[in-house]
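Colleague: need coordinates for the following:
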Amino acid sequence: MKTKTKDNITIDDVARLAGVSKTTISRYLNGKYEFMSKDTKNKIEEIIKEYDYMPSNVARSLKTKSTKLIAFVVSDIENAFAAPTIKSMNRALLNTKYHMIVASSNESQEQEKKLIESLIEQRVDAILLNPVSYDAPYIEEFNKKVPIILIDRGIKNLNLDIVASDSSESMRQAVEHVKLAGFSEIYVFTEPYRNVQPRFRRVETFKTTLNKYGYLTSQIEDLVVTIDPKKTDRLEQELLRVISTTKVGTPAIICTNGRTLLAVALAIKNLGIRVPYELGIMGYDDFGANTAHGWTLLNRPSISSISPNWDALGTKAIEVVQERLEKPSSLKKEVTTEVTMIIRDSTKLITTYRVD
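Modeller: I've put the predicted structure just below:
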């Protein structure tokens, strides 16, 4: 007869050794001690400790139809928002029964599909999704199998819960700040934006805000510069073009995300452009003193930034997913978290600087 060891003991064995029913063991494991004597409770506890018994999460999930697992699929794990958002989500989950799985789709819709299919097979209770593209109709079918909550990026024509940072109002404030600071021309530098909702909203708000300042649509289109942060030569050419074509005053650039901001800042340094005398610069996804990166603050001159509240974004995301799991038929929510504009030397009033 095979001897039971710590590695192969089952709930039936625990019940037999404790001299109680399997139902009693199940109640103990679920914290239901109401109809259990103190002696029985202590006996079960001793057996579980002696044999290091761990209940099967798979078996439990089959019975309860819940694994207590929530997945977060991020489009790019290296994106500025990923680490602080994951951290705040984990913090928000500490006092719940849920745990989180994190995966990255690496900006690939094909990989995104495979990840979601795999997570559904693993029976996760819900998926927090930072989608690769604004155009992703296949998500609707996945949402029929598991609740999907969108994080910081929407998907067109789909009515899903979404938690996102404010993209429109923050861009309007950025444009107005740069104008009031005395810069004569304003450009927006962005990665391809039409299929990424936050970038699209920022660029469109940039255009409508300049319209209010009297710019013609044809003029505004020339002020939107789409770049690849990895193509340094072309980026440097665009920066030199911006400076050379500005006949009066000093131009400024607003970058639509952290990756673009970093690439532009490095190109400015390589070219020896003097900020803010020859060019002003600011951008999204602040890496200030409260982060491990801190380069926007430590850079000389320090760089003005639009800083999302990552803590609020992660916390609200967990609140929304819990409500969706508790009330599956409730109305879909759209939650917008505030951002903060941090003014530093790169866009300070240029009239306060003296050019030697």
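
Colleague: CA atoms for contacts and neighbours, from now on please.
Modeller: Will do.

Colleague: show me what counts as buried in the helix or strand where Val175 lies.
Modeller: When elements are assigned from DSSP states H and E, Val175 belongs to helix 168-180. Neighbour counts over helix 168-180 (16 or more other CA atoms under 10 Å) mark 168, 170-175, 177-179 as buried.

Colleague: helices or strands next to it in the packing?
Modeller: If contacts are counted by 3 or more CA pairs under 8 Å, 6 or more residues apart in numbering; DSSP states H and E, helix 168-180 sits against strand 185-190, helix 197-212, strand 251-255, strand 339-342.

Colleague: for Met89, which of those is the nearest?
Modeller: Nearest to Met89, of all the helices and strands packed on helix 168-180, is strand 339-342, at 17.8 Å by CA to CA.

Colleague: what comes up buried for that closest one?
Modeller: For strand 339-342, the neighbour count (16+ other CA under 10 Å) marks 339, 341-342 as buried.

Colleague: do the same with stretch 314-323
Modeller: For stretch 314-323, burial by neighbour count (16+ other CA under 10 Å) applies to 314-318, 320-322.

Colleague: what's the most distant pair in these?
Modeller: The two members of these with the most space between them (CA to CA) are Gly314 and Gln322, at 12.5 Å.

Colleague: helix or strand: which one has the residue nearest to Leu158 when sequence neighbours are not counted?
Modeller: The shortest distance from Leu158 to any non-neighbouring residue, by CA to CA, 6 or more residues apart in numbering, is to Glu140 (6.9 Å). Element membership for Glu140 (DSSP H and E) is helix 139-143.

Colleague: one more, so I can put them side by side:
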Amino acid sequence: MKRVTMADVAERAGVSKSTVSQYLNQRYEYMGEETKKKIAEVIDATGYQANTLARSLKQKRTFTIGVIVANILHIFSTQVIRAIEDVCHQQDISVIVCNADDDPKKEEKYITMLRAKQVDGLIVFPTGENKTLYDQMVQERYPLVFVDRLVEGLSVDTFLLDNKAALRLAVDYLVEKQHRYIAIITTSLIRHVTPRVERISGYRIALEQHDLPIHEEYIQGVNVEDISIALAHLLALTPRPTAIIAGNDLTLMEILKSIKRDKKHIPNDFALLGIDDVAYAPLFEPPLTTIAQPAFQIGEAAARCLLEKINSESMNDRRQPGIHRFQPKLVVRASC
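Modeller: Next up is the predicted model:
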């Protein structure tokens, strides 16, 4: 069968090719409802498919963006991706998602691959160890947005939680519940990942504000597979922590596994508060008190910022990049 062309659609709808092109590109400003309806009916009847390659060549865009997440196992990451995809779907933009596994070499590979595919821009949860590559994109004025993690010395729009405020909320609540021995466990601090480092810093600041001593042994930053060991170490200390903060969702999951295996009882054995309001938090027994971060708002804001950069006709249209922090929310349940 002969392939249906834009000219065929225009002829059957009784409009010009440029009108069909405007319809396909969702430029409806000067188009009547009847015209839109006729074009839609012809496209539906003929099964016409736009030539995306020709569209890309003409507009010098692929209408595709790349998202590189540091670790897709984090619930926060999947929620942010969903929000990005929602925004892009509304704009007929495709999204390619890559998981770097917190590995700088994988991240570098994906950045190179996505740019070779000529994606229009990138949203990256940066490992922080490809600074030369990031800087090259900044110098080229390539549309780039960071999520969740800061890279010092680079002027890139970055969207993330106010991590210190999150820990202040957590410690304030635990102190209000009469806890004086408060510990924190998070995943490895070796790579100085922004949320982990800032949350430890926020924890220290909050304890100082309450005139509570900082016990260094109460601060555990370990690999995921060692979290159960870190928990056992904390519970063997004297004085023993009466409350433990799980620094992220992966940490919380490992702590809950240990609780089940060792037949511990929350909050009798120790109070537990998680950073990240995971979906199962209200389903656990007892329901888990958490600090929620607005993942969907962060994802939406990052996507809109990137599309704004892509759609800017010149760098003069772009505002100065900045750090955009979002406020946490305490969700009180029964684990503290």
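
Colleague: and which of the buried residues of stretch 314-323 of the first structure is nearest Lys269 of the first structure?
Modeller: Checking those against Lys269 of the first structure by CA to CA gives Gly314 as the nearest, at 34.0 Å.

Colleague: alignment lookup: the closest one to the second structure.
Modeller: Per TM-score structural alignment, the equivalent position to Gly314 of the first structure in the second structure is Gly299.

Colleague: name the element that match belongs to?
Modeller: According to DSSP H and E, Gly299 of the second structure maps onto helix 295-311.

Colleague: can you give me the strands in the stretch 51-200 of the second structure?
Modeller: 64-69, 94-99, 122-124, 144-147, 157-161, 182-187 (DSSP state E, counting those that start in this stretch).

Colleague: using CSV, lay out these together with mean neighbour count and distance to Ile245 of the second structure.
Modeller: Output for these, formatted as CSV (neighbours: other CA atoms under 10 Å; distance: least, CA to CA, whole Å):
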stretch, mean neighbour count, distance to Ile245 of the second structure
strand 64-69, 24, 25
strand 94-99, 17, 27
strand 122-124, 25, 27
strand 144-147, 24, 23
strand 157-161, 23, 17
strand 182-187, 25, 5
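
Colleague: which part of the first structure lines up with stretch 99-115 of the second structure?
Modeller: The aligned range for stretch 99-115 of the second structure is 104-120, by TM-score structural alignment.

Colleague: what comes up buried for that stretch?
Modeller: Those would be 104-107, 109, 112-113, 115-116, 119-120, for stretch 104-120 of the first structure by 16+ other CA under 10 Å.

Colleague: circling back: surely the match of Gly314 of the first structure is in contact with Ile84?
Modeller: Yes - counting by CA atoms under 8 Å, Gly299 of the second structure does reach Ile84; the two are 5.2 Å apart.

Colleague: so how far does stretch 272-281 of the first structure reach from one end to the other?
Modeller: From its first residue to its last, stretch 272-281 of the first structure covers 14 Å (CA to CA, to the nearest Å).

Colleague: let me redo that: stretch 138-154 of the second structure
Modeller: Length of stretch 138-154 of the second structure, first residue to last, CA to CA: 8 Å.

Colleague: hmm, who's touching that stretch?
Modeller: With contact meaning CA atoms under 8 Å, 6 or more residues apart in numbering, stretch 138-154 of the second structure is reached by 120-128, 131, 134-135, 137, 155-161, 193-195, 298, 302, 305-306, 309-310, 315.

Colleague: need the contact partners of the match of stretch 99-115 of the second structure.
Modeller: Outside stretch 104-120 of the first structure, the residues within contact range by CA under 8 Å, 6+ apart are 71, 73-77, 103, 127, 131-133, 142, 145-146.

Colleague: in the residues you listed, find the pair that's most separated.
Modeller: For the contacts of stretch 104-120 of the first structure, the maximum inter-member distance is 25.1 Å, found between Ile77 and Lys145 (CA to CA).

Colleague: the two - which one has more neighbours?
Modeller: Shown here are Ile77 of the first structure and Lys145; by other CA atoms under 10 Å, Ile77 has more neighbours (17 against 13).

Colleague: tell me the counterpart of that one in the second structure.
Modeller: Match for Ile77 of the first structure (TM-score structural alignment): Ile72.

Colleague: that older thread, can I get the helices and strands packed on helix 168-180 of the first structure in TSV including distance to Asn95 of the first structure?
Modeller: Below are these laid out as TSV (distance: least, CA to CA, whole Å):
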stretch	distance to Asn95 of the first structure
strand 185-190	39
helix 197-212	31
strand 251-255	38
strand 339-342	26
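
Colleague: any idea which of those gets closest to Arg60 of the first structure?
Modeller: Closest to Arg60 of the first structure of those, according to CA to CA: helix 197-212, at 39.2 Å.

Colleague: where does that closest one end up in the second structure?
Modeller: Under TM-score structural alignment, helix 197-212 of the first structure corresponds to residues 194-209 of the second structure.

Colleague: which residues touch that stretch?
Modeller: With CA under 8 Å, 6+ apart as the test, stretch 194-209 of the second structure has contacts from 148-150, 161, 163-168, 171-172, 184, 186-187, 189, 213-214, 219, 247.

Colleague: measure Gln327 of the second structure to Asp162 of the second structure for me?
Modeller: On the measure of CA to CA, Gln327 of the second structure and Asp162 of the second structure end up 6 Å apart.

Colleague: so what's Arg240 of the second structure up against?
Modeller: Contacts here follow CA under 8 Å, 6+ apart; on that basis Arg240 of the second structure touches 181, 234.

Colleague: again with Glu221 of the first structure
Modeller: Glu221 of the first structure neighbours (CA under 8 Å, 6+ apart): Lys207.

Colleague: map it onto the second structure.
Modeller: In the second structure, Glu221 of the first structure lines up with Glu216, judged by TM-score structural alignment.

Colleague: from Tyr181 of the second structure, how far off is its match?
Modeller: Going from Glu216 of the second structure to Tyr181 of the second structure by CA to CA gives 12 Å.

Colleague: and Ile47 of the first structure, how many neighbours?
Modeller: Neighbourhood size, Ile47 of the first structure [other CA under 10 Å]: 16.

Colleague: right, and it touches Ala15 too?
Modeller: No - Ile47 of the first structure is beyond contact range of Ala15, at 9.1 Å (criterion: CA under 8 Å).

Colleague: onto which residues of the first structure does stretch 154-167 of the second structure map?
Modeller: Stretch 154-167 of the second structure corresponds to residues 158-171 of the first structure when matched by TM-score structural alignment.
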